[in-house]
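[1] quick one: sequence and predicted model below, then my questions.
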Amino acid sequence: MTQKLLRLDASSRTDGSVSRALADQVVEKLEFTEVVHRDLAADIPQLNAEWLNANGTPEQDRGMDEKAALALSDTLIAEVKSADTVLISTPIYNFGVPSSLKAWFDQIARAGITFEYTADGPRGLLKGKRAILVVASGGTEVDSPIDFATPWLRHVMNFIGIEDVQVVRSDKLMVDADASMQRAVNDIAALAA
């Protein structure tokens, strides 16, 4: 069976990044048939007024400028839609996700495309996919009261319809690096193909 992976790396560090190195291990273990890789730290802009105006314009009324403003967003959404698994590797920066990862989600969270509003609240439209979150931190424990990254990532994945979310933790690296890496090794070993 073809398994397509979308890999998103959010660490600003390319050399020496624990989250990127662990994501490499996940990719190697699960042996996807196709991997699309996007370095979020390198190429994801923040939303601006042009983007917001274009997104708020009905599709049939969008001119060339509006279409150009949404072109990257359309590409990012197509990448998620075509993937079976979304692998997000991220550090925890100051208790949350890097701004590049937030910017990526802002680009893909579009009403009527990746989610919709219903009488019962929002409903994700990207069903049947899996997300693997590789989370590294120096001092923040994953899912502790001061971790605003991991719960947020689970929530936004659920918001767009991805309900199968697994976490690989390498937290509190500056407290006990060996124990932190062992947690990650155990979590990777528990991942099913």
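    Noted; the coordinates are in hand.
[2] going by C-alpha atoms from here, please, whenever you check contacts or count neighbours.
    Fine.
[3] next structured bit after the helix or strand harbouring residue 35?
    When secondary structure is defined using DSSP states H and E, the element that contains residue 35 is strand 34-39. Beyond strand 34-39 on the C-terminal side, the first helix or strand identified by DSSP H and E is helix 40-43.
[4] what is that next one packed up against?
    With contacts taken as 3 or more CA pairs under 8 Å, 6 or more residues apart in numbering; DSSP states H and E, helix 40-43 sits against strand 4-9, helix 99-108.
[5] give me that answer again for 7 Å
    Based on contacts counted as 3 or more CA pairs under 7 Å, 6 or more residues apart in numbering; DSSP states H and E, the elements that helix 40-43 packs against are helix 99-108.
[6] would you mind measuring from the residue located most distally from the centre of the chain to residue 112?
    Among the residues of the chain, the one whose C-alpha is farthest from the average of all C-alpha positions is residue 61, by CA atoms, centre = their mean at 30.5 Å. Residue 61 sits at a distance of 16 Å from residue 112 (criterion: CA to CA, to the nearest Å).
[7] centroid-nearest residue for this structure?
    The geometric centre of the chain, computed from its C-alpha atoms, lies nearest to residue 88 (CA atoms, centre = their mean), at 4.3 Å.
[8] that one - that's part of a helix, no?
    No. Counting by DSSP: H, G, I helix; E, B strand; the rest coil, residue 88 is located in no helix; its state is strand.
[9] measure how buried residue 33 is and give me the count.
    Number of residues near residue 33 (other CA atoms under 10 Å) recorded here: 10.
[10] that one reaches residue 6, doesn't it?
    No. With contacts counted by CA atoms under 7 Å, residue 33 stays clear of residue 6, the gap being 11.3 Å.
[11] re earlier: which ones are touching the residue nearest to the centre of the chain?
    For residue 88, the contact set (CA atoms under 7 Å, 6 or more residues apart in numbering) comprises 7-9, 132-134.
[12] ok, and here's another one to check against it:
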Amino acid sequence: MTHLLHLDASARPGRAGEHPHGSLTRALSHRFVARWTRARPQDAVSYRDVGLQPPPALSGEWIHAAFTPEANRSPAQRTVLAHSDALVNELLRADLLVLGVPMYNFGPPAAFKAWLDHIVRIGRTFDFDPARGDDPYVPLLADRPRQAVLLSSRGGHGFDDGGAMAAMNHLDPAVRTVLGFIGITEVHGIAIEHEEHGGERLARSVALAHARIDALVDRWLAPAPAVHRAAGMQKAALAA
């Protein structure tokens, strides 16, 4: 069974196509999860809406508590970290992250950046080992396969690699960097562009994003080729 963590970060409360001024990224993340759960209703889904219920910004007290060894934390420090612990625990349970994150002013919304700040935790999602020399950081979420899909929307266009505005895309690289740092290195990106243009260009971009989501879900859920299944059965028989 696969455990999905479905997270929305848009400040808009509704989904595009269903609500006036609804969010494009909420529509994308909903489409992904709905298609997945139709095919695999047994899979678990945890939902977190940081757009409408943003995590608190980090404080000096939070930093002090996070870098205090767990056994030495005071009750007040444990209280300060309680929300962060809940976010980390959700993340640790997940096998697949479905992240609906719009681009705001070339980067992630503040609420999503706060979520990233809360889930990068020494001793929980990464560790620091001075004995490793120039590479002291240890990603703790590399303990099993985990993947993420970043579903975004952009007012302009050309923000993908090789595009005219790629150097101004500070959303996708930031998400890939942070998730890679803690051990989630397989991150797939699908984005809607031309939101500010509207009209036919936006409609084509929405349709393309929907098609890419459907293809990605179908590819991930496709049965293994027969040769791979046979190899797995042979391996299991030899191990029996």
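    Cool, got the structure. Being a predicted model, the structure only gives us computed values, none of them experimental.
[13] TM between them?
    Remark: TM-score between the superposed chains equals 0.94 [TM-score structural alignment, normalised by the length of the first structure]; 192 aligned residues with a CA RMSD of 1.4 Å.
[14] to which residue of the second structure is the residue nearest to the centre of the first structure aligned?
    Under the alignment defined by TM-score structural alignment, residue 88 of the first structure is paired with residue 99 of the second structure.
[15] before we move on, what about residue 65 of the first structure?
    Correspondence of residue 65 of the first structure to the second structure, assessed by TM-score structural alignment: residue 76.
[16] how much space between its match and residue 62 of the second structure?
    Distance of residue 76 of the second structure to residue 62 of the second structure, computed by CA to CA: 10 Å.
[17] looking at those two, which is more packed in?
    Neighbours were counted for residue 76 of the second structure and for residue 62 using other CA under 10 Å; residue 62 has more, 18 against 11.
[18] now the aligned residue in the first structure for that one: closest residue in space that isn't a chain neighbour?
    Using TM-score structural alignment as the criterion, the counterpart of residue 62 of the second structure in the first structure is residue 51. Closest residue to residue 51 of the first structure apart from its sequence neighbours, by CA to CA, 6 or more residues apart in numbering: residue 69 at 5.3 Å.
[19] burial measure for that neighbour, as a count.
    Based on other CA under 10 Å, the number of other residues close to residue 69 of the first structure is 19.
[20] now the helices: where do they sit in the second structure?
    According to DSSP state H, the second structure carries its helices in the segments 24-39, 60-66, 75-80, 82-93, 110-119, 172-182, 199-221, 226-239.
[21] any chance of these in JSON lines, plus distance to residue 47 of the second structure?
    Below are the helices of the second structure laid out as JSON lines (distance: least, CA to CA, whole Å):
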{"stretch": "helix 24-39", "distance to residue 47 of the second structure": "10"}
{"stretch": "helix 60-66", "distance to residue 47 of the second structure": "24"}
{"stretch": "helix 75-80", "distance to residue 47 of the second structure": "22"}
{"stretch": "helix 82-93", "distance to residue 47 of the second structure": "9"}
{"stretch": "helix 110-119", "distance to residue 47 of the second structure": "13"}
{"stretch": "helix 172-182", "distance to residue 47 of the second structure": "18"}
{"stretch": "helix 199-221", "distance to residue 47 of the second structure": "18"}
{"stretch": "helix 226-239", "distance to residue 47 of the second structure": "33"}
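[22] closest to residue 156 of the second structure out of those helices?
    Distances from residue 156 of the second structure to each of these were compared using CA to CA; the minimum, 9.9 Å, belongs to helix 199-221.
[23] between the closest one and helix 24-39, how big is the angle?
    30 degrees (axes from the mean of the first three to the mean of the last three CA atoms, to 10 degrees).
[24] which part of the second structure lines up with stretch 154-164 of the first structure?
    Mapped onto the second structure using TM-score structural alignment, stretch 154-164 of the first structure spans residues 176-186.
[25] start and end of stretch 100-113 of the second structure, how far apart?
    13 Å.
[26] pull out the buried positions in that stretch.
    By neighbour count, and taking 16 or more other CA atoms under 10 Å as the criterion, the buried residues in stretch 100-113 of the second structure are 100-103, 106-113.
[27] which of those residues lies closest to residue 238 of the second structure?
    Proximity of those to residue 238 of the second structure (CA to CA) peaks at residue 100, which lies at 43.5 Å.
[28] quick one: contacts for the closest one?
    Taking CA under 7 Å, 6+ apart as the criterion, residue 100 of the second structure is in contact with 7-9, 25-26, 28-29, 150-152.
[29] list buried residues within the residues you listed.
    Using 16+ other CA under 10 Å, the buried ones in the contacts of residue 100 of the second structure are 7-9, 25-26, 28-29, 150-152.
[30] possible to save these as TSV with distance to residue 84 of the second structure?
    Compiled in TSV, these are given as follows (distance: CA to CA, whole Å):
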residue	distance to residue 84 of the second structure
7	15
8	17
9	17
25	24
26	23
28	26
29	23
150	21
151	23
152	24
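[31] for the counterpart of residue 39 of the first structure in the second structure, give its distance to residue 30 of the second structure.
    With TM-score structural alignment as the criterion, the equivalent of residue 39 of the first structure in the second structure is residue 49. Distance of residue 49 of the second structure to residue 30 of the second structure, computed by CA to CA: 12 Å.
[32] could you do residue 217 of the second structure as well?
    12 Å.
[33] comparing those two, which residue is more hemmed in?
    Each of residue 217 of the second structure and residue 30 had its neighbours counted (other CA under 10 Å), and the higher figure belongs to residue 30 (18 against 15).
[34] and that one, what pairs with it in the first structure?
    Residue 30 of the second structure maps onto residue 24 in the first structure, by TM-score structural alignment.
[35] gap between the closest residue in space to residue 2 of the second structure that isn't next to it in sequence and residue 67 of the second structure?
    Excluding its sequence neighbours, the residue lying closest to residue 2 of the second structure (CA to CA, 6+ apart) is residue 43, at 5.3 Å. Relative to residue 67 of the second structure, residue 43 of the second structure is positioned 35 Å away (criterion: CA to CA).
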